[in-house]
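Novice: Generate coordinates for the sequence data below:
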Amino acid sequence: MTDTSAALAEHGIRLRDHKTGNHKTTCPNCSSTRRKKTDQCLSVTIEDDGRVVWNCHHCGWSGGAGGEGYRPIRERRTYRKPERVENPQRPETLYGWFTKRGITQAVVDQFGIYKTRKWFPQTNVEEDCLAFPYEWQGELRNVKYRTVAKQFRQEKEPEPVFFNADSIAEGEDLIICEGEVDVMSFAVAGFQHVVSLPNGAPSKEEASDKRYEPFGTHWEELVKVRRILIASDMDEPGEMLAQEIARRVGRDRCFRVRMPAGGDVQCKDANECLVDHGIEVLRECVAQAEPWPIDGLHDVEDFAVDVMDLYHGRGPRPLSTGFYELDKAFKYIPGQFIAVTGIPNHGKSRVIDQIAVQTARLRNEKWAMFSPETGEANHVADLCEIWAGQPFYDGPNQRMTESDLSSAMLWLNERIFLLGAVEHTPSIDWLLERARAAVIRYGVTNIVIDPYNEVEASRPEKLTETEFVSQLISKCKRFAKHHGCAVWMVIHPTKMKTTEDGKDPVPGLYDLAGSAHWRNKADAGLVVYRDYENETTFVISKKIRRQPICGRPGSVKFEFIGADRRFRDYPDSYATLGSKDGA
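Specialist: Coordinates of the predicted model:
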C-alpha cells in the first residue's frame, strides 16, 4: 500500500485511483446517515508530494495526511535506544545549579545527571544543557535535555517510559509528578518510588494520546502499586494532567498531593516547596495527600470546581453517537452505565458496533468489548464491514477487497480492543480488571459487555439473583465513575409472548432477565426493536437520567442498508414516547 492510499485508508476515504489532482467521493463521516448516501460530497485533493487534503461540503469534515515522511498512526513503531555517554561531565557548576534548588550531589549522582551540548530546534543553535537519562530494566531508553533558559528536547524516536521507571514497585505507593527535578526533590525528602512523564502537562485539551504513552509501557507495574499519589503542578495544566492520570489508573486509589500556599502565593511544585519550605514541609504534603475524593463524605466545596466547569461548559459533555437523529433521544456521558436490550437478532449488538466505529472516527474514542456470543473473529469481521461500508462475504453486493480488509483491521487495531477468556466463563470482577488494564494501557473510554448472561453468575447461597444483579451493576457504575468510562451492558429480555397479529412485542426495561434493577439503576436504557414486516428498526430510549442534555425518551427509525452493512437513521423520525408516531 502506498503512503497516499495508507493515509486515505486510515481515515476511511476510498477513491477509484490515487492520481495527483482533485477527486470526489462519499464522506465516511456522514454519507451513511444521509438519504442521498451516494452523493459525492467529499472533495479530495492529492498533491504532487503525496499529501492529501479533504473537505466535506455537507458535514464540514476536513483534514489532511500523507506527504513526505508520512507514517500512518497505526504503523507498528520502532524505538531507538540512545548510546551511553562514556565519562559523563559533572563539573562543580552542575552540582552548584542543583544545590540552589535544594538537591544534593548524592541525588544528582544517583540519577546519573550530567552536562553536555546539544542542538536545540527552538533556538537553532548548539547549547550547553543538562542531560536526564531515562533508564528502565538496566537499559537506557531515552535522554531528555534542558537548557538554562528551559528549552527542552529528547532523543529521536525514544521508547515512551517514565523517568525513574525502575522505582515502580508492587505493593508500594507511587508518586507521579510533572518533571525530572520534582522527582529528584522527592528523592531528597526520602521518597523512593517517584516517576514523571517525559512531556509534562498539557497546555490545552488534546486529541492525541502521545503524552500518556508511558502508562501503556508500564501498565503491568502500575496495576500492582498500592496507591497513586498525584503531585502534578498546582496550575491549570497540572490539574488537567492530574485528572487524566486519575481517570486512567482509577480514582478509587488516587490521592492528590497539594503544595502549600502562603497568603496569596501558591507554591507551584515539589522543587519550589523544597526550596521555599524545606524537606519536612514536602514530607507533610505527601502525608496529607487527599483521597480522590474522600470516599462517602463530601462538602459543597469538594465539587466547586466541577460545578463551575458545568456552568462554563467545561464539564463532561454529552457525546454524540454519530447518529444525528438518535442524538435527540440519547447521548451519553463518560461515567454512565447504559443498559441495552432487544429481542435476539433484532440488531442491538450491530447498533453498538456502529456507534463504536462512528465515535472512533468522530472523536478517536477507544472501546473495549466483551462479545463471546458473536466470537472474536466474527466480531472483527462485523466491525470491518461497518468501517469499510462493504460486505465481508460474497453476496448480491461486491464484497470488500483483501486490501480493504487489511486497512480496516489496521485502523480498528488502534481503537477497538477485545476482552474475553478462552478457558472459563469470566466473572464481572475478572472483566473489569481487564477493562482497567485497557484504560491504563490504551486510554479506553467505553466498555461493552455483550451480553450479561455470558458473565459468570455464581453467587452465595443466601444472595438472591436480584441482589446479585444489584451488586454487579454497582461494581460497573463504580468502575465507570472512577475511570471516566461509559459501561454498556447488553441484557436479553425474558421470554415474551407474541402479540395477536404474530409480532414480537417491544420489550421494556422491566422485562429484562434477572432483575428490575436494570431499569432502576441504569443511567440510560435503550431498546433495539426490528419490525420485519416494514423492514424498519427502532432504537428507543426508555430511560434518560440526565434530561434534556442527554436527550429525551423517544424512538428513532432506522433502515439497515445491506449494500454497506450499516444502519441509517431516518431524518426527522424522532418521536417522543407515547406519541402517535412513537414505537
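Novice: contacts and neighbour counts: CA atoms only from here.
Specialist: Noted.
Novice: Val528 and Gln358: what is the separation?
Specialist: Remark: distance between Val528 and Gln358 (CA to CA, to the nearest Å) = 18 Å.
Novice: ah, wrong one, I meant His517
Specialist: Per CA to CA, His517 is found 30 Å from Gln358.
Novice: Before we compare anything, build this one as well:
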Amino acid sequence: MSDITEVSRLLSSRAQSVAEYLLPRGKKDGAEWRVGSVDGEPGQSLGVHLSGHKAGVWAEFNSGEAGDLLDLWQQARRVSLSQALSEAREWLGIVRPEPYREPKKEYARPPKPNCSAPTSKVRDYLIEVRNIPAEVIAKFKIGEAGDDIIFPFLLPDGTLAMAKSRKAADGEKPKPTAANCEPVLFGWQAMPEMAREVVITEGEIDALSWSAYGIAALSVPYGGGGGAKQRWIESEFERMDRFEKIYIATDMDKEGEAAAVEIASRLGRHRCMRVKMPFKDANECLVNGLPVKDMLELLANAAHLDPEGLRRASDFTDKVMELFWPSHDGQVGYRTPYKKLGDKLLFRPAELTLWTGISGDGKSQILSDCMVDWIGQGSRVCLSSLEMHPAQSLKRMCKQTVGVDRPTEKAIRGALTWLDQGLLLYEKVGKSGVKGLLEIFSFARAKYGCDQFVIDSLMRLGVDQDDYTAQEKALFELVDWTLANSVHVHLVAHSRKGDKDRGVPETGDIKGAMEIGANAFNIIGVWRNRKQEDQVKAAASEEERATLNEKPGVILNVAKQRNGDFEGKIGLWFNQESYQYQSSHDRSDWNRRYLPRGEAA
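Specialist: Sure, this is the predicted structure:
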C-alpha cells in the first residue's frame, strides 16, 4: 500500500527526476542538483543528493532548511504535507484501490458547545492538578462550561466533528455532547503542519500531556480495546497517511494493549511502535515529574508490534480458555444461518474455507445467504465475485435480506442501506491476479476492518486449470495473507465431477491440484438433488409432492474442519421466494428476516 514511507522511498529512487520537476531552473553539479532556494531561482545554495544512500536528501545552506523530497515538495509547491503526498502519488502513477461499494454511515455534526476559554475551575484543575501548561490548553482550544471541561474534536480544516465534556475532577469520564457524531481523533487543531511523527494516546488529557513535553499527539475518541472502539480508523485513514512513525502510547493495561494491536495491524506494523511507560499513562508521567529527556527516551525505545514468534504454552492461557469457555462478548467465529449446524461449524479468524461442488449446485447462492447473516452477526465482508457483476450479487442479497421474491423500491433501499453496515464489493468481472486482489483486500482490511473475504472463484484468479504449480502457489499466497491479517477467506472452487448424479463432493473432488484441498482449513461441499427436483415436478398429486418435499433438495457436506469437532452432512431446503436456504422442511420455521416488517414492505 502506498503510505508515506513507500511514497518517500519511490521519490528517492527517482531523485533526479523529482528535482528536475520541482526545480526546473536548477542544474546538475556532480552528484547533486543545485539551485538558489526552494523558490527555484538559479544558484548554488540549495543542493539535492541524486544518488547513494542519501538520495533525495536536500539542504538549503542560507536558511538552514533541510529534509527529504516530500519536504522539498511541500516547500517548492507551497502545499500542505497531505497535498504533497497526493500530488506525489499522482506524479508517481500510484492509484489507491477503492471498493465498488463501501460501508456508509451518516454522521451528524454537533452544535457548537456553549463554552469559553478556561478561566476558573477548569483552568485550575488542568494546570494545578494535571500539570497542563496554559499554552497547551489554548493550543488545543479547550473550553469551559461551568465546572465542565469541553474537548473539541476539530478536523484539520476547523470543522467540529465531535465534542466531549467531563467534570473538572479526578475520576470523571468524558462523554460526547451530541449523539451520532463522526468518530475522529482529538488534537488535529494542535498538530504542527510539518509533523510526520505522532503519538496516539487513549485519552484527551494524555494528548495534552504529550504536547506539554513538546511532542505532537492525538487521542482516540473511545478509549482502549479493539474492534468497534477503533472505528475512527475509517474516518482518519487518509489523514494518517502523512505519518512515517506512529507511536502508540495507549494505557499500560489489557485494553490499551488490545487497542495497540488493532491500530498497528490496520495502520501498518512497519510504521507503528508500542511505547512502554513507567506509569499507567502520559499524564501520570507528567504529574510524577518525568523530564522531557525521559519521555524522548521512551519513544526512542518504542518497539514495533511485530508478529509474535516462539511462545510458551502458558502465554496462550487466555485464548485457550476463550476457546473452551467463550465470553458473551467474545467472537470465536461466525456461524451459518442454519440451525442444524449451530456452533458445530464456525468460520474463525486466520482460516481459509473452500466451497466446492459442480456448476449450478448453489455454492455461490448459499455463500450469499451466509454473507447476509454474517453481516447480521456483526461481520464486515468484502466480496470479490469475479463471475457476477456487483449489481446482480446485490439483487440476490436484497431478496435474502428482505425475505421476499419481488421487494418494493422502499424495501430495496432499506436492504441496501442495511447491507452497507458490513458489505464491500470489488467491481471486477473476469480474471484477476492474486497479487492485485490481495492489494484490494489489504485496503479493505486496513481502512474498513473487514474480517471476512469471499473470492468467487478460484478459476478466475488468472491461473490455468492445468497449471497445478501455479494453483498451489496461489493457494499459498492466499493462506499466508489470511494468517498474516487474522481474517477468514472463503474461496469457491469447482468440483471435478461431471456426473450430476454421483452425489455429494468430498475433499478429493476439488478440481485442480491436490494441494488446494490440503491447504484449506475447512472444505464444504454442496450438492443439489436434481433427480428429486424432477420427481417433484412430475408428481401426480399434491400429497406425493408434499411427501417428496419433506426430503432436502440440497446437501451441505462439512468434509473438513481443521479446528472444529464436527464433520458431516446436513440437508437444506431452498426457498425460491427469498433465495434463502433452511435446515427444516417445516415452512412455519422459514421466517428469517433482517429488516423490521415495516421497512421490508
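Novice: re the thing from before, pick out whichever of Val528 and Gln358 of structure 1 has more residues nearby.
Specialist: Neighbour count, other CA atoms under 10 Å: between Val528 of structure 1 and Gln358, Val528 has more, with 25 against 22.
Novice: So in structure 1, which helix runs the longest?
Specialist: The longest helix of structure 1 (DSSP state H) is helix 465-483.
Novice: So what's the gap between that one and the chain middle?
Specialist: 21 Å (CA atoms, centre = their mean, to the nearest Å).
Novice: Give the next helix or strand downstream of it.
Specialist: Of the helices and strands lying after helix 465-483 of structure 1 in sequence (DSSP states H and E), the nearest is strand 486-491.
Novice: Any idea how many residues pack against the aligned partner of Arg317 of structure 1 in structure 2?
Specialist: Residue pairing (TM-score structural alignment): Arg317 of structure 1 is matched to Val332 of structure 2. Neighbour count for Val332 of structure 2, taken as other CA under 10 Å: 16.
Novice: How about Val332 of structure 2, nearest residue that isn't a chain neighbour?
Specialist: Arg348 (6.2 Å; CA to CA, 6 or more residues apart in numbering).
Novice: ok, now which ones touch that neighbour?
Specialist: Contact partners of Arg348 of structure 2, counting by CA atoms under 8 Å, 6 or more residues apart in numbering, are Val332, Gly333, Tyr334, Val487, His488.
Novice: again, 10 Å this time
Specialist: Contact partners of Arg348 of structure 2, counting by CA atoms under 10 Å, 6 or more residues apart in numbering, are 331-335, 451-452, 486-489, 521, 563-564.
Novice: again with Phe558 of structure 1
Specialist: By CA under 10 Å, 6+ apart, the contact set of Phe558 of structure 1 is 33, 323, 325-326, 529-530, 535-539, 566-571, 573.
Novice: Next: Arg256 of structure 1.
Specialist: Contacts of Arg256 of structure 1 (CA under 10 Å, 6+ apart): 175-176, 228-232, 239, 242-243, 246, 285-286, 288-293.
Novice: Okay, helices next: where are they in the stretch 101-250 of structure 1?
Specialist: 105-110, 180-188, 213-217, 219-222, 236-249 (DSSP state H, counting those that start in this stretch).
Novice: quick one, what contacts Gln576 of structure 2?
Specialist: Val404, Asp405.
Novice: I meant to write Glu290 of structure 1 there.
Specialist: Counting by CA under 10 Å, 6+ apart, Glu290 of structure 1 has contacts Leu229, Ile230, Cys254, Phe255, Arg256, Val257, Arg258.
Novice: ok, now Ile491 of structure 1?
Specialist: With CA under 10 Å, 6+ apart, Ile491 of structure 1 has these contacts: 339-343, 348, 449-454, 509, 511-514, 518.
Novice: Those, buried ones only, as a PyMOL selection?
Specialist: Selection of buried members from the contacts of Ile491 of structure 1 for PyMOL, criterion 16 or more other CA atoms under 10 Å:
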select buried, resi 339+340+341+342+343+348+449+450+451+452+454+509+511+512+513+514+518
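Novice: hang on, Val556 of structure 1 packs against Thr576?
Specialist: Yes: applying CA atoms under 10 Å as the test, Val556 of structure 1 and Thr576 come out as touching, 9.0 Å apart.
Novice: And these two? Which one has more around it.
Specialist: For Val556 of structure 1 versus Thr576, the count of surrounding residues by other CA under 10 Å is larger for Val556: 28 against 20.
Novice: Can you find the partner of that one in structure 2?
Specialist: So, by TM-score structural alignment, Val556 of structure 1 is matched to Ile570.
Novice: Assign that match to helix, strand or coil.
Specialist: In three-state terms, and counting by DSSP: H, G, I helix; E, B strand; the rest coil, Ile570 of structure 2 is strand.
Novice: any idea how far it is from Leu354 of structure 2?
Specialist: 17 Å.
Novice: rewinding a little: and the helices of the stretch 101-250 of structure 1: which comes nearest Asp382 of structure 1?
Specialist: helix 213-217 (27.2 Å; CA to CA).
Novice: Return the list of helices and strands in contact with the closest one.
Specialist: In terms of contacts (3 or more CA pairs under 10 Å, 6 or more residues apart in numbering; DSSP states H and E), helix 213-217 of structure 1 is packed against helix 219-222, helix 236-249, helix 428-442.
Novice: Give me the helices and strands touching the longest one, please.
Specialist: Here helix 428-442 of structure 1 is seen to pack against helix 213-217, helix 219-222, helix 236-249, strand 367-370, strand 416-419, strand 446-449, helix 465-483 when contacts are counted using 3+ CA pairs under 10 Å, 6+ apart.
Novice: residues near the residue lying closest to Lys104 of structure 2 once chain neighbours are set aside, how many?
Specialist: Computed as CA to CA, 6+ apart, the closest residue to Lys104 of structure 2 that is not its neighbour in sequence is Asp420, at 5.8 Å. Applying other CA under 10 Å, we find 17 other residues in the vicinity of Asp420 of structure 2.
Novice: Report the contact partners of the alignment partner in structure 1 of Asp420 of structure 2.
Specialist: Matched to structure 1 by TM-score structural alignment, Asp420 of structure 2 sits across from Asn413. Shown in contact with Asn413 of structure 1 (CA under 10 Å, 6+ apart): Arg74, Val380, Ser407.
Novice: can you give me the helices in the stretch 451-583 of structure 1?
Specialist: Under the criterion DSSP H, counting those that start in this stretch, the stretch 451-583 of structure 1 contains helices at 465-483, 517-521.
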